[in-house]
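Engineer: no sequence for this one, just the structure:
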């Protein structure tokens, strides 16, 4: 039987994609690319990195990682750089054999509320990457899922959000029970925990990886705010109430750690908006739009926890998040990385990474 290991289990490598899409990273993506390179540097301290780049930007990516060992550059087309959502989800069996799952990808909602109109290159990445590595894969189509919409503890429990998995743009012909059965079958889990909501204004229909994550079996962090007037408060409060009443596949009550969101909301400025170039059918940003900033969008590597940092007026909450995660992960180095530019693209560190289990 195959199972999806927890992210904090040992990795063979991490998959990422070189960012160039003008509607996500701006007409000049240099700032975003610099932020990605910082993530590359942190990952390769303890594991290999597979980096995909399209033919037109392959040499640009090669130059950006020339100073790094452990980077395997692969020429592959994509529509954007969200490796978590378009890359394969890896599962392994008791013999340690690895295979990928190629979910159907439709840009977070297809014709209902997808974020761009052409996602064919992204949808082909999971199978193409498995083929590149010589690994088998299962084609889960037409079941629509993104890697950011699931978390597992490696011991039979998965986390998802109702707002995402039950959204009209994913699998509208399937019932909640049918979706859960498919997840159990594909991921080797026995129980799915359905959090009601995610992060306010998260354009993925509120992926779970931005609001709640396992840090150990039976133990989660939950994005939180004590400010009852913040639009995030009722969403996190609903999740907390659900988690407090839930048990995992082993029958354990969950230990819940609150991980406060940035103290100050992060908004898209007029300057930010002017920097983008959107294609027809692509979701646009507007000045004053609140971005879905959360410290839960961290990523485990073999040796570290990579934590988004937003800087400026959120310097204190940046430090607080790192301190909390260091207490929860004492055997890993906590590395805070500048992530404002990644957030502007629509996600964060967890969204641009996909682990390949050992």
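Structural biologist: It's in. These numbers were taken from a predicted model, which means no experiment stands behind them. Numbers count the residues shown, from 1 in each chain.
Engineer: okay, CA-based contacts and neighbour counts for the rest of this
Structural biologist: Noted.
Engineer: Which residue comes closest to residue 189 once chain neighbours are left out?
Structural biologist: Distances taken as Cα to Cα, 6 or more residues apart in numbering put residue 156 closest to residue 189, at 4.1 Å, once the chain neighbours are dropped.
Engineer: cool, and residue 41?
Structural biologist: Using Cα to Cα, 6+ apart, the closest residue to residue 41 is residue 68 (7.1 Å).
Engineer: does that neighbour sit in a helix, a strand or a coil?
Structural biologist: coil (DSSP: H, G, I helix; E, B strand; the rest coil).
Engineer: That one: how many residues sit nearby?
Structural biologist: Residues contacting residue 68 under the criterion other Cα atoms under 10 Å number 14.
Engineer: Included below, for side-by-side comparison, is a second structure:
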């Protein structure tokens, strides 16, 4: 269950001068959206991922400076496959650099809407806005001040993605005092969040910020009444242990949690500790959690050998009418993943994809997507 480190030293902040040139076209470069003050931002709620979507946002942002020549073509094909699978169930809006629009169009086809936007990388879960609604029907996006996972990767362009998306939609961008990524948040839509301490409380993002202050800000912006804190693990991957590789809500009161079966992996002990904490936890409504264990594959032979290969099933994506999940070539484990997801999401189609190139970069399907609630 290793997650992505930066793939080349060229992707570090110190290498920001290596970013590709180009700028947003006039049509695709709306002015920055209004930022609301604290008083105006009250009453917002982040919906559960399983609620109805208006669209899924993705980013066709793989660059050779980060991914290298061997993975560049395959990861772009993986992105197109993910977008194609989701587009069978809901609209997909794919950001792409101006000079790669034609390539993205060839790979993604006419079923995916392309939008010109400068990008550093492809992880839309982390760079895009976290969408929220309120009880009066208003919608907005939250900008969590993306800083390249604590300054580990060049991010000048990706730091502007949340504002650009909100501007295109004509929605306000809500300012936050926190620095974090969407992959570090998991919510049930009913007041409960699961968050890893190793990511959100890391001094490379929020120095001096404790749990109480973090919880107050998440309540203000996302409607969170209770945070279940998991320790995660810092410094092992670029994300410092994102929640969406460890635990995911199926619905309020039900969580799918990953389990690493490799005793030599650092995640072996981490995932067991997480299971203990989740089984002992109660949500914002006082319910004990029903924890469904989803073990990772045990005999993966990835099509792209890489020690950072992210062979975990928990990073699935829930869209309208379907769950998009990985398969890793371990027949028994792939089938077990499919069976568990079918049982937990009986009204949705289960679609499994080969996303080995994305996984070789240390990420998964959920990492490449960001849902826009209906």
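Structural biologist: Now that the structure is in, tell me what you want to look at. Since the structure is predicted, the reported quantities are computational estimates derived from the model, not experimental observations.
Engineer: How much space separates the residue nearest to residue 189 of the first structure from residue 76 of the first structure?
Structural biologist: 33 Å (Cα to Cα, to the nearest Å).
Engineer: helix or strand for the residue nearest to residue 262 of the second structure when sequence neighbours are not counted, which one?
Structural biologist: Setting aside the residues directly before and after it, residue 262 of the second structure is nearest to residue 268 in space (Cα to Cα, 6+ apart), at 6.1 Å. For residue 268 of the second structure, the element it lies in under DSSP states H and E is helix 266-280.
Engineer: mean deviation of that helix from the first structure?
Structural biologist: Once fitted to the first structure, helix 266-280 of the second structure is off its aligned match by 1.3 Å on average (mean Cα distance after the TM-score superposition for the first structure).
Engineer: Tell me the counterpart of residue 197 of the second structure in the first structure.
Structural biologist: Matched by TM-score structural alignment, residue 197 of the second structure corresponds to residue 162 in the first structure.
Engineer: I figured its match hits residue 194, correct?
Structural biologist: Yes: at 5.8 Å, residue 162 of the first structure and residue 194 qualify as touching, with contact defined as Cα atoms under 8 Å.
Engineer: wait, isn't the residue nearest to residue 41 of the first structure in contact with residue 39?
Structural biologist: No: counting by Cα under 8 Å, residue 68 of the first structure stays clear of residue 39, with 11.7 Å between them.
Engineer: Now for the counterpart of residue 288 of the second structure in the first structure, how many residues are close by?
Structural biologist: Alignment note: residue 288 of the second structure maps to residue 253 in the first structure; criterion TM-score structural alignment. If you count neighbours by other Cα under 10 Å, residue 253 of the first structure ends up with 15.
Engineer: Can you tell me the closest non-neighbouring residue to residue 253 of the first structure?
Structural biologist: Per Cα to Cα, 6+ apart, closest to residue 253 of the first structure is residue 247, 4.5 Å.
Engineer: gap between the one you found and residue 150 of the first structure?
Structural biologist: 17 Å.
Engineer: neighbour count winner among these two?
Structural biologist: Higher neighbour count among residue 247 of the first structure and residue 150: residue 150, with 22 against 17, using other Cα under 10 Å.
Engineer: Contacts only, for the counterpart of residue 218 of the second structure in the first structure.
Structural biologist: Using TM-score structural alignment, the partner of residue 218 of the second structure in the first structure is residue 183. Residues near residue 183 of the first structure by Cα atoms under 8 Å, 6 or more residues apart in numbering: 189, 192.
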